[in-house]
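Visitor: Make a model of this:
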Amino acid sequence: MISEYQGLKLDKFQIEAIEAINNGNSVILSAPTGTGKTLVADYLVEKSILEDKRVIYTAPIKALSNQKFKDFSKQFGSDRVGIMTGDVVINPNALLLLMTTEIFRNQVITNDEELKHVSFVIFDEIHWLNDEERGTVWEESIILAPLHIKVLGLSATIANAEELARWIEVIRNDNVVLIEEHKRIVPLEYYYYSKETGYIGYDALLDFYYEKLKTGDRSSSEPLFKPTSHIDLVKSIEKQFLPALYFVFSRKQCADKAHELATLKNYLNPEQSIKVKNAFLEQFGDEDSWSPSTRRLFRACRKGIAYHHAGLLPLQKSLVEDLFLSKTVSVLYCTETFSVGINYPVKAVCFDSLNKYDGRSFRPLANHEFFQMSGRAGRRGIDDRGYSFAIVDLNYFDKEPPIKFDINKLEPLTSQFKLSYNTVLNLLATLSQEQIEIYFRKSFAAHSYVVVAEKAEAEIRTLSEQATKSQEFLCEHVGSYKCPINYYPKHKELERLRKAYNKLEPRRKNKIYGRQMHRKIRKWEKVLKVAPKKCSKKQNEHCQIHSTEWYKLQDKINGFKNQLSSLPDYNTFNNEFLRKKFQLEQMGYIEDGVINPRGEFARHVYVQEILVTELVYSDIINQLDDDQLAALISCIDYENKRNDYYHKADLIDFKPVKVILNYVQSICGAEAVRFDHRVAVITYFWSKGSPLSDIQQLCNLDEGDIIAVFRRAIDLLRQMREATTDPLLRERFSITMKKLDRDEASILEL
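Guide: Down below sits the predicted model:
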């Protein structure tokens, strides 16, 4: 039995997981963030490479794929390691292939021949199956991956890990070993912080708040509690609890807070500052050539303070990550994505707020989100404890009290399964009708329905038995208006309604509310026409006691029945499949059950597949030059933020495009189209060769967001190139990609 790996003594859960892998099993490993789950994945990777077996390592975000690619390339050599993301394709036939989960899903749904040689797939952060936007990708990947491929799923602590493991076991006809570890290697302590209290526990915070309410001067126009800033929190922990991650749920505030702290603090000595400058010079060249955003980032980093968010350029993010690992960053302001997978442990984690904007509204952090981020605190082998600090504003306590998070009340994983047109086409292309029906029965939603249904039906049976026993003490009229307990209160209500109606003036009786009152009176007069059974006072009291219990049981029974009716089951997905199939037939993608060339093209496009296909099969593309084509493609699936600004320029005639947009929406619905023409201007001039500094004058987007627009366009053009069988179109798409693939937007191995 293995007890050590990479010079580290293994914990019990790691030993059990490795033993299960060695015995040829699939494994689901659920453990708190920072406990060493990835060590098991590292072992599997090394074992596979030594045995000359192919293994795929999937991750939810490109940053995690990129980091693992760098790490494994150093360990095993670049010839044995490859990567495939929307941005990068390097050595795709390597023994170890890193990829985003979307890329793996695209391979399994098209039945890629290369998968025949894969022995294991690792799903890092498999709990992303719960993600509302992208969870379907994990579900489809697990369902459709060839059955000879074993699964290693790494997950943060989840409430229903057993259900997840049993689902995978059933649908893949495989032995799945579940390993759960609930204890952290480095214990975590959780505190709330305000300027007046310092960092204290939840109960102490409540005591302070209510005591201040009693003794404080509430007549003053000044807030009762002093406002608290990030500076206050950092100052209070800097002597004992650095390095720290400081989570801010706003990109702009990330940078602003870092610079605000940098005007007051410097955590580096002169020698360390020189090292930081040298790192910037190596990454970005001579200082005179640095962009304004790079200069701004440097001004914070040279003081041991940094920020990290999606609006930074890829090279800027990479440099911040390297500086953090080299221990020259003491406080890193970051957004939530920094907590995903990437191993950057710290002594403390801070929260600027316990609410976040989820794309629709502000809401409190969920339990699993809080513990995922807090889990970065506590460095194994360095710290005895990790610490989590959350700022609270006591002035809003009565409206929005701080959340008391509970590791024992984590939200269960729930299926986010959704059917795309791409999935429908690929299912029709690769599976029989019988297999498609089985596919829907294999969804985690269908599995969960069975699990929940069994529990709900058992509860209904138990409650129904209790209700039947309770009813033995009641007469046959319980629950009806023949029972005096129900009849007389309703009769009094009817009398009040009659009096109110009779007081109305004649003209008011003809108004809408008058007619409604009259209809209500007539209805209840019919219901209460028959007098109730005559019962003694003692009988009524007896019935009152037992009927209350009976009604409670009936309410619970109805609650479980409603729960069952609201759950998606096999029929939900099958009906959705048939609806989308009919729409595809309407548009000519399927004829007499056979997928035609239009449908074949669409099944190899994974972003807005219907819109893209309609544009390609129209004459629009032929009317555009390469720069206009790049601009048009960048508009697809682009969703701007509320305050985004773009320079207006008539570079493309969007009228024929709008005709196609309206056509697709008329058949498929509004959700099938996401398109914003305003972003075209920046892509057009980038394709023309304009420098990034000029592009920035055309919009108010962060540099990282600008580059992301170009990279998404390149990725979609690549999909279109692979989907088409027309050699001229394929060449055209390649040329357009190359015009975008330069300088800051450069992507390797197109």
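
Visitor: make it CA atoms for all contacts and neighbour counts henceforth
Guide: Will do.

Visitor: Which residue is the nearest non-sequential neighbour of the residue most central in space within the chain?
Guide: Per CA atoms, centre = their mean, the C-alpha nearest to the average position across the chain is that of residue 131, at 3.5 Å. Nearest residue to residue 131, sequence neighbours excluded (CA to CA, 6 or more residues apart in numbering): residue 416, at 6.9 Å.

Visitor: Proceed likewise with the subsequent sequence, for comparison:
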Amino acid sequence: MDKTDLPPVGPDDLPLSLLEMGCSGRLELITHPLPQNRPLPPHSTLPHGLPPTCLDLKTEVEKRFLRDPAWLPVHGVDDAFHKFLKISKRNKEVDSLLHCSLSPLHSGLSVVRDPTTGMLLDFTEVLLEDTGLSAKNSLSLQRQPGPPSESLRGSNTNYPFLPAGMEELTLEQIKKKSELEEDIDFEEEAKTTKSELNLLSLLSTFDDVIDALPEEKEGVSQKEETVKLPRTNSLEDLGIKDSGNSPSQPSANTVSLTEQKKKPQQEDKGDNKKWAVPVDITSPCDDFYKRIPDPAFKYPFELDVFQKQAILRLEAHDSVFVAAHTSAGKTVVAEYAIALSQKHMTRTIYTSPIKALSNQKFRDFKTTFGDVGLLTGDVQLSPEASCLIMTTEILRSMLYNGSEVIRDLEWVIFDEVHYINDAELCFCLYCIQISYDFVVCQRGVVWEEVLIMLPEHVSIILLSATVPNAVEFSEWIGRIKKRPIYVISTIKRPVPLEHYLYTGNSTKTQKELFLLLDPSGNFLTKGYYAAVEAKKERTSKHAQSFGTKNVSQHNTTASQDRAVWQTLLSYLSQRQQTPVVAFTFSRTRCDENARSLTSLDLTSSIEKSEIHSFLQKSLTRLRGGDRQLPQILLMRDLLKRGIGVHHSGILPILKEIIEMLFSRGLVKVLFATETFAMGVNMPARTVVFDSIRKHDGTGFRNLLPGEYIQMAGRAGRRGLDATGTVIILCKAGVHDMGDLHAMMLGKPTVLHSQFRLTYTMILNLLRVEALRVTDMMRRSFSENHRDTQAHEKRISELRNTLSSLPPLDTEGQLSDLLSYYHTITELRITTETLQRAVLESMNGLKALSVGRVVIVSNGQHHNALGVILQVSNDAVNRTFTALIICEKGNEEAAGDDLSNKAFHPIYSTTLFIPEGPCSHTVQKLKLQDISAITTKTLKVIPERIIDNYNKRQQPRFRLDPPGQAISTATQELLRLAEANPNGITTLDPVNDLHLKGVDVVEGVMRHRVLQDCLKDFHCIHSPTFTEQFARVQERMSVQEELDKLLFLVSDQSLTLLPEYHQRIKVLEALQYVDSTGAVELKGRVACQKSSTAHELLLTELLFENTLSPLAPEESAALLSCLVFTQNTQIDPHITNTLQEGINQVLSVAQRIGELQMDCGIAQTAEDFVAQFKFGLTEVVYCWARGMPFAEIAQLTDVQEGTIVRCIQRLDEVLKEVRQAARIVGDSVLGSKMERASLAIRRDIVFTASLYTH
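Guide: Okay, the predicted model is just below:
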């Protein structure tokens, strides 16, 4: 009865539990009751329960692709999926389109601890600095890192990091500057003390930090003083003075590393500050290992003095410019910087002028350091590595796009800096398509952009061949970066060279080798004359010449050339003078020379086997059909005989094979163009010049000394050869001795700027309001001549002088004094302008003949009559010897100097009449000394007058009376003056001299108006007029000099400023920027274009939907005009659709060219349109459709290597168009560009480099 009254037992009250038995899936039921106050039993015999199970594949496919379409990515899907999305039902979530970012916290909590026990005592609120900073709104290194996807290349919406030498502007300054179209004055900004951010500071030892505390404290106080300055709208208005003395320059050999680390890198405000510091390498560095006991990288050989000095500077985190001879060992400096960054756990970027050099350096550095990455247009290997190798264009893009790599960057190495030199080499590289990077003639401007944009914490290493103005170039870099640049130059080559002339052409004459320049640099004329005599013996009488000038090397036939090369190479092979680099300045001649040597075999059987094995191994990565290309078959035969060819027309993989075989000594003779001199560490035993003349784009000329030295420097292998041999072939005749001497011993071409404005640069800087295009122009090497510091000092002096001058009296009669001064000044300038026009005319020169009476006004004479005695023949600085009347006793006054020329206060035509006895003087007059030409002439005997006057200037004849000729002429001039006291009739430039130019006619009319205006002024009647006019003249002269200097230091004096305004007009007309300079959508799209110089055309084609109707292969073919630059002899066969596309491209290009002309840019529309070549349109079209390379090579006369490079560069253009299409929201075009890129990225064109695999 009691049991039935109990409540029912619940599930929780039952003593039941389940236990999983291992992985078998079997369960056991536990029925015993649980003990009290005991933990629950385990639910499984496994420690972590059953492992998770995978969904069935069918179930997963149904779930992801059918039941949940939103799971699939939006971009990069095919058309079938888009159709599926249209018919499938989706749950709309409008809220997912909304996003609201939380405002950043401006304060945080800081822990307060007991200093002795470390116990937590309290929390305190502290203000956080740099909150809210991001890559989208700040240039600061303290900003928050961007997303991982933008860490390497950055984004075109990011701000770059603040370049060294400037400070970020406030909002008020940005607004003010944009209104005035003014820019940052870096020299004024340098007067404010700013905190230093240096990666080396993170690595300092504890002792260094303690020692530096007083300096840091002082720096903080200075910073606080700077912050307390009143806010102004202009940096110039701050007027900040020096905040401390600059550090003294220590000796490059004696300063200790600790002192070098602690020295502050702030600007020296002294007038004698030199940013370039030459380092003495003549004395040995005996304490090198004492100063660096634990070097970051140890070499198995003893370093040269210049290498040790450079390493000492690197250890001090200084920037260096190493200008050393070829093969001297500049790479040691780069290697030590890489090792030092790995030791510091920072990063180094190595930049090269061409991609091929980047690949070679990647292989070398990868072998040495391991942690090395490569970034080029089409290859990205190990981007997280501590050392990144890239081209200069990639680094420029990273700087503009605010890449996060820049934060950890300690060193940037610029190799082959001498190739910044001039546009001529750029033309050479451009024509032969040596580079993968967009437009090679922009190399100089890219280098300068990168140097300017590098942040403050990055140190710079510049490696160059010897250049004359390394100090000047370093001075420019140091000035814009506000840090010293240490210049280290080698004195001589490690392997001296011997230069020969070769006149042989047969077995009998194969030893005709004549030494012309010995290893000591002595030019041996004996060897030259011996070569001439040897050549004359085999030259027909009508062609004999003793060192004929401008000898043409094309007068020889092909058989004669073959005989010369066969003879020379056999002779060099016998003398163990191989390997040989034969520089030939024509790709066609390179191929012809190599093919002609059919009977020459320079390799042994063992070497043939090694070459065969290497070729087989290297060519396995090619498809079977590609291995049978005619060029590969030809090169295979040549290489087995030890002969190679190296130029831009060779396939890239073949060039790499040839380079590797040459470096291993298996290629005995290499016919190469000039660009092989840019190769890395590939010296030869002998260098041969096929000619010393080359085509530079405008005509044939002799090699420049710098070009010759760079190529000849490939001779001589350090550690293997005692001397290097350089041979100049004399085929048709011996070159002129003067030309040879100038080429061999002349100074190399100095480094000078090739900076120019591009639309991409302008748009990249306009999108960042804190930077200005004029900042870039002002800091370019082309503006290095602007001595702003000296100008600023002189401006300060002139302002002080101006403030100390007595005030002007402009009351009463003198109220129009200033107007009078400006009027008479304009009259004087107008008179001088008319006189210049008269003298530059034929009629004017005829009028100023011997005997013409003129009116002279200069420092000694005022309206004095004179007669012309002699006219100089110097058309530039023409002078006139004249007899002039003057007062007795004033004959010796030194008034003929221009600096003594007086500004007469009152304009008057009254002629000078002596008050006492009339005397005379003979002087040489300049143009400005003759104020008017009269209608009168005198009959004079000039020789007698000049001889008599010069004789009486001698002391013993000084008291002799003047001769009859002088006396007669003097009396005639006096008579004319007395007969016309109020003025004599003068020649009118228009009516008498018949000068009908618009400027002359307007000048004469203006001269008359100004003369009439002078009559109406009242100030000339004031008794103090002369005194007050002198004050005005003094004040105005100071003011004019001040205005001139202010103009020179302003942006208005920038050389490229007019072009900048012209390009801005173009961008505004095309709606890339608005009227305020803000970058619009088209401008942001154009910022993406870095692989081609034609960003405007590409952007216009995108916005006009020119590419949308085309198939992927047609789009690729049409865009090939942006990367192909050669003229072809074969017209391509193209489809009607492609022809319509070509017409549209030409129409857009014509419109852009005409707009540029209308805006003032000095390039005709025809020249702009002519840049776009469609010679590879058919080739690219067929390649994108899958045609084998061997077949497309038959469609054109363009060499295979050029075709490959153009298609590779085209792939970069397609990627940029795809990215631009995504920016504007055209996903269809983006997908089409991706398919086009996939279509051309195949087979031999995109075979991986041998250096990277």
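
Visitor: if we can go back for a sec, so who does the residue nearest to residue 131 of the first structure touch?
Guide: Residues near residue 416 of the first structure by CA atoms under 8 Å, 6 or more residues apart in numbering: 129-136, 445.

Visitor: let's go with 10 Å and repeat that
Guide: 128-139, 443-445 (CA atoms under 10 Å, 6 or more residues apart in numbering).

Visitor: Just tell me what it corresponds to in the second structure.
Guide: Here residue 416 of the first structure is matched to residue 754 in the second structure, going by TM-score structural alignment.

Visitor: Residue 281 of the first structure now?
Guide: So, by TM-score structural alignment, residue 281 of the first structure is matched to residue 616.

Visitor: how far away is that match from residue 624 of the second structure?
Guide: 12 Å (CA to CA, to the nearest Å).

Visitor: neighbour count winner among these two?
Guide: Between residue 616 of the second structure and residue 624, counted using other CA atoms under 10 Å, the more crowded position is residue 616 (13 against 10).

Visitor: Give the helix, strand or coil label for that one.
Guide: Per DSSP: H, G, I helix; E, B strand; the rest coil, the secondary structure class of residue 616 of the second structure is helix.

Visitor: What residues does it make contact with?
Guide: Contact partners of residue 616 of the second structure, counting by CA under 10 Å, 6+ apart, are 610, 627, 636.

Visitor: Sticking with residue 865 of the second structure, tell me its helix or strand.
Guide: Using DSSP states H and E, residue 865 of the second structure sits in strand 864-871.

Visitor: Who are the packing partners of that strand?
Guide: Strand 864-871 of the second structure sits against strand 852-856, strand 880-887, strand 918-925, strand 930-937, helix 942-952, helix 964-979, with contacts defined as 3 or more CA pairs under 10 Å, 6 or more residues apart in numbering; DSSP states H and E.

Visitor: The same query, at a cut-off of 6 Å, please.
Guide: On a contact count with 3 or more CA pairs under 6 Å, 6 or more residues apart in numbering; DSSP states H and E, strand 864-871 of the second structure meets strand 852-856, strand 880-887.

Visitor: Which stretch among the ones you listed approaches residue 1007 of the second structure most closely?
Guide: Closest to residue 1007 of the second structure of those is strand 852-856 (CA to CA; 16.8 Å).

Visitor: between that closest one and strand 880-887, how many degrees?
Guide: 60 degrees (axes from the mean of the first three to the mean of the last three CA atoms, to 10 degrees).

Visitor: what range in the first structure does strand 852-856 of the second structure sit on?
Guide: Taking TM-score structural alignment, strand 852-856 of the second structure hits no residues over in the first structure.

Visitor: Let me know the angle separating that strand from helix 964-979.
Guide: 60 degrees.

Visitor: Please tell me how far strand 852-856 of the second structure is from the chain's geometric centre.
Guide: 54 Å (CA atoms, centre = their mean, to the nearest Å).
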